[in-house]
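*Asks:* Have a look at this prediction, sequence included:
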Amino acid sequence: MVHVVGRAGAPRDSLTGRKRLVAQAAILATVVGATGVFALSHKSVTIDLDGEVRTVSAYGSTVGDLLAFQKIDVKDGDLVEPSASSSASDGGTIVVRTSREVSLELDGEPQTFVTTASTVGELVSALGPRAEGARTSVSRSQSLGREQIRVSTLKTVHVAVDGGIVSATTAEASVQAVLDHAGIVLSEGDAVSVPLGAAAVDGMLVLVTRAAQGAATVTESLPFATEEVKDPYLPQGQRNVRTSGRVGEAITTYEIQTVGGAEVSRTVLERTVVREPRTEVVVVGTLDPSTIKVDPGSSKAIAKSLAAQRGWGDDQFACLDLLWMKESRWNATAENRSSGAYGIPQALPGSKMASAGADWRTNPATQITWGLGYIENRYGTPCGAWGHSQSKGWY
C-alpha cells in the first residue's frame, strides 16, 4: 500500500512543479514584455508651445499621446507639427500653436479670424494670396495683442477722370492714397464721388469731376494701360505688381462752343504731352506648388515645416524654394567669396545668423530659422522676397 501510494504521488508532485514553472515563466514574460513596451513608449521630446520651448519626458506612441501626457489640450483649429496622429520619436520636436480669435480691419471692414498666428506678419500671411504685398498699420514682426490692426490688401481701383478710366492695382488704404499712387492730381474745386479718406476697396469706381475752368487751355491726366504677364516662377494665385502704373500729363487747348452761357461742345485744338503714361505691369503666377519635391529629413523638409508654423502654405514654400535654390542651392556651407554671404539664406554677413543659434555655420535648421525671420520682417512673405529678388536681383 505504501509502495503504491508513493508511486502515484511522485508523478503528481512532478506535474505540479512543471505547472508552477510554466506559470512563473508566463508571468516573467508578461513582465518583461510590459517593461519593454513601457520602455518603448517613453520619450524625451522638445515641445514648443506658442514659443515656450522645453524638453520633457513623456509616454506614448503618438504625438497626441505625448501631448496628453503633458496635459496639453489640443483643440480644433490648433496647429500641431508633426500631426497628433504621427508616430512619436525619441529626441524629436513637437510644435503646438494654439488658435485664438483675432479682430482686425481688412480694407476698411472689421473682420474676425480664428488663427494660430503669433505675429502680425503670420496673421497677414494666413489671409492667402490676396494679402501678398498688403500694407499693415503696424510692423509685421509685432506680436498680436489688443491693438487694432489695419490691413490693406492688393486691389484694383478704377478712377474716371478727364474723359478716361484709370485702373490702378495697389495696396494703398485710402482713396486719396490711390489717387496719389496713380499720379492723379486734384485741383481746387475738383469733386470726388467718394470721400478722400474712405477705404479703398477692390473693384470700386471713383469719379473725379474737374472744376469749371474759364480758360480754354487745361492740364489733363492721360490714363495708363495695364498689362498682365504670366510668370512660371510664381505660384498659382499669386499676383505681383512688377511696375506700378502712373498717369501721364498733357496740356490741351480746346475750342469751346457755348449756347446761352452753357458749354455744348469742345474740340481739341492742340495737345502737348508733358509726361507719358507709365504702363502698369501685373505678374500672374502659373507655377503648380505640388510640383516642388521635398525629401524627408532634408533641409527643404525642415524649411517646409518651419514655414508652416508661420502660417505659410505650399504656395509660399514654392517661392522659398525658388529663392534659396537661386541663392545657395540649399547648401548650408555655401559661401559667396566676393561678398561674404553665407549659408542657405546667404546671410550677409553670415554671423548675423548667430542670433538664431551658435551652430549657425553648419546647422541648416538654425540658418532656416534665421532666414524665415529675416524674410518675414523685411518682405512679409517668401513670395514677397522672391518678387523683390526677381526685380532687383537680390533680397
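*Replies:* Yes, it's here.
*Asks:* C-alpha from now on. contacts and neighbour counts both.
*Replies:* Fine.
*Asks:* For the one helix or strand residue 31 maps to, list every residue counted as buried.
*Replies:* For residue 31, the host element (DSSP states H and E) is helix 2-41. Residues of helix 2-41 classed as buried: residue 41 (neighbour count, 16 or more other C-alpha atoms under 10 Å).
*Asks:* C-terminal to it, what's the next element?
*Replies:* Next in line after helix 2-41, if elements are assigned by DSSP H and E, sits strand 42-49.
*Asks:* on contacts alone, who are the packing partners of that next one?
*Replies:* Applying 3 or more C-alpha pairs under 8 Å, 6 or more residues apart in numbering; DSSP states H and E, we find strand 42-49 packed against strand 52-59, strand 93-97.
*Asks:* I'd like those strands as TSV, with mean neighbour count appended.
*Replies:* Listed next are the helices and strands packed on strand 42-49 as TSV, based on neighbours: other C-alpha atoms under 10 Å:
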stretch	mean neighbour count
strand 52-59	14
strand 93-97	21
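*Asks:* could I get those strands as a markdown table with distance to residue 272?
*Replies:* Putting these into a markdown table (distance: least, C-alpha to C-alpha, whole Å) gives the following:
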| stretch | distance to residue 272 |
| --- | --- |
| strand 52-59 | 65 |
| strand 93-97 | 61 |
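*Asks:* right, and those - which one's nearest residue 33?
*Replies:* Of all these, it is strand 52-59 that lies closest to residue 33, at 16.2 Å by C-alpha to C-alpha.
*Asks:* What helices and strands are in contact with the helix or strand just after that closest one?
*Replies:* Remark: after strand 52-59, the chain's next helix or strand is helix 63-69, criterion DSSP H and E. If contacts are counted by 3+ C-alpha pairs under 8 Å, 6+ apart, helix 63-69 sits against strand 52-59.
*Asks:* another one to put next to it:
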Amino acid sequence: MSRISVRGFAVASATAVTAVGSVVGVASGSVAQNNDAEPTAADTTLLADIPAGQQAQVQTASLTHQADVQAIAADASAKKDAEESARKAAAETAIAKKADAEKAAKEAKERAQAKSEATTRSTRDTSSFPVQGSYTVAQIQAMARQIVPADQFQCFSNIVDHESSWNYRAVNASSGAYGLFQALPGSKMSSAGADWQTNPATQIKWGLGYMNSSRYGSPCAAWSFWQANHWY
C-alpha cells in the first residue's frame, strides 16, 4: 500500500475527518475547545498527505457525518416544537371546555331562576291586589303584567283581546261563558278563588294556570292553538 500502512490510513482518515470538521468549524465561526487533545506526530496527517484517490472518500465521510448531526438536531427541534404545539392546543381546548361549561351552568341557573320567578308570579295570592268595586282595562292589564311572565304576556293578551276585550264581567249570551277567558262554565274559575266573578286577578290566575296546564304548556302555545282553531 502506498505511503502509509492500513493502520496509518485509518488514523489518517479519522484525523483528516477531524481536520476537515475543524476547518469547517473555523469557517463557520466556531472556536476550538481548549481541552482538545493535541495530535501526536504519528497521528497528524493532513488531507494533502492522503492519496488523491482516497481524499474524496474522507471528504464525503466528513460531510455525511455533518449532515447526520444536523438531521438529528433538526428532528429533535421538530419533535420539541410538535410537543409544545400539542401542549398549547390541549391547554386551549381545556380552557374552551371550561368556558363552555361555565356558560352552560350560568344559562341553566338563569333558566331555573326565571322559571322560579314565573311560578311565583303565577301562584301569587290575589289578595295582594286591592279589591275594588270595578276595574278599568288598564288596571286589569297591569295586574296581568305582574302575574304573567314577560315573555308570555303578549300571547296571553292576544287571547284575552279576542275572548273578552279585557272585560272581566263579559258573558256569552248563548253559552253562558264568563269572564276574561270566557270560561265555560264560569264557575270552574272558583278553583283560583271564590271571588272569581268580581276579581280580575282571580280570573287572571286561573287563566294562566289553564294555559300552562298539560293541555298547552304556555300562553304562547295556547295562542298558537287559538290562531289555528279560533278557540282554545
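*Replies:* Perfect, I can see it now. Just so you know, these numbers come straight off a predicted model, no measurement behind them.
*Asks:* Quick check: TM-score for this pair?
*Replies:* TM-score for the superposed chains, counting by TM-score structural alignment, normalised by the length of structure 2: 0.43, backed by 107 aligned residues with a C-alpha RMSD of 2.3 Å.
*Asks:* just to revisit the earlier point, relative to strand 52-59, how tilted is the helix holding residue 31 of structure 1?
*Replies:* Note on geometry: by axes from the mean of the first three to the mean of the last three C-alpha atoms, to 10 degrees, helix 2-41 of structure 1 and strand 52-59 are set 170 degrees apart in direction.
*Asks:* hmm, back to that, residue 387 of structure 1 is nearest to which of the helices and strands packed on strand 42-49 of structure 1?
*Replies:* Of these, nearest to residue 387 of structure 1 by C-alpha to C-alpha is strand 93-97, at 28.6 Å.
*Asks:* ok, then the element right after the closest one?
*Replies:* Past strand 93-97 of structure 1, the next helix or strand by DSSP H and E is strand 100-106.
*Asks:* Compute the inter-axis angle for whichever helix or strand comes after that next one and strand 100-106.
*Replies:* Counting by DSSP H and E, the next helix or strand C-terminal to strand 100-106 of structure 1 is strand 109-115. If you take the same axes, to 10 degrees, strand 109-115 of structure 1 sits at 150 degrees to strand 100-106.
*Asks:* Now strand 109-115 of structure 1: buried residues?
*Replies:* Under 16+ other C-alpha under 10 Å, the buried positions of strand 109-115 of structure 1 are residue 115.
*Asks:* Next, residue 264 of structure 1: secondary structure please.
*Replies:* strand (DSSP: H, G, I helix; E, B strand; the rest coil).
*Asks:* Would you quantify the distance from the residue nearest to it when sequence neighbours are not counted to residue 209 of structure 1?
*Replies:* Closest residue to residue 264 of structure 1 apart from its sequence neighbours, by C-alpha to C-alpha, 6 or more residues apart in numbering: residue 258 at 5.3 Å. Look at residue 258 of structure 1 and residue 209 of structure 1: by C-alpha to C-alpha, to the nearest Å, they are 19 Å apart.
*Asks:* can you check residue 109 of structure 1 too?
*Replies:* 27 Å.
*Asks:* Please identify which of residue 258 and residue 209 of structure 1 sits among more neighbours.
*Replies:* Comparing residue 258 of structure 1 with residue 209 by other C-alpha atoms under 10 Å, the one with more neighbours is residue 209, at 16 against 10.
*Asks:* Burial check on the closest residue to the more buried one other than its chain neighbours, number of neighbours?
*Replies:* Nearest residue to residue 209 of structure 1, sequence neighbours excluded (C-alpha to C-alpha, 6+ apart): residue 191, at 5.0 Å. By other C-alpha under 10 Å, the residues close to residue 191 of structure 1 number 14.
*Asks:* how long is stretch 374-388 of structure 1 from one end to the other?
*Replies:* 14 Å.
*Asks:* how about it: buried residues?
*Replies:* 374-376, 379-388.
*Asks:* Do a quick rundown of the helices in structure 2.
*Replies:* 6-27, 52-122, 137-147, 153-164, 200-212, 219-229 (DSSP state H).
*Asks:* ranking these by burial, who's on top?
*Replies:* helix 200-212 (a mean of 24; mean count of other C-alpha atoms under 10 Å).
*Asks:* what helices or strands is that one leaning on?
*Replies:* Using 3+ C-alpha pairs under 8 Å, 6+ apart, helix 200-212 of structure 2 sits against helix 52-122, helix 137-147, helix 219-229.
*Asks:* which other residues reach stretch 57-68 of structure 2?
*Replies:* Outside stretch 57-68 of structure 2, the residues that touch it by C-alpha atoms under 8 Å, 6 or more residues apart in numbering are 13, 16, 17, 18, 20, 21.
*Asks:* Mind picking the two most distant members of these?
*Replies:* It's 13 and 21 that sit farthest apart of the contacts of stretch 57-68 of structure 2, by C-alpha to C-alpha, at 12.1 Å.
*Asks:* how near is residue 259 of structure 1 to residue 266 of structure 1?
*Replies:* Per C-alpha to C-alpha, residue 259 of structure 1 is found 12 Å from residue 266 of structure 1.
*Asks:* actually residue 112 of structure 1, not the one I typed
*Replies:* Per C-alpha to C-alpha, residue 112 of structure 1 is found 52 Å from residue 266 of structure 1.
*Asks:* Thanks a lot, catch you later.
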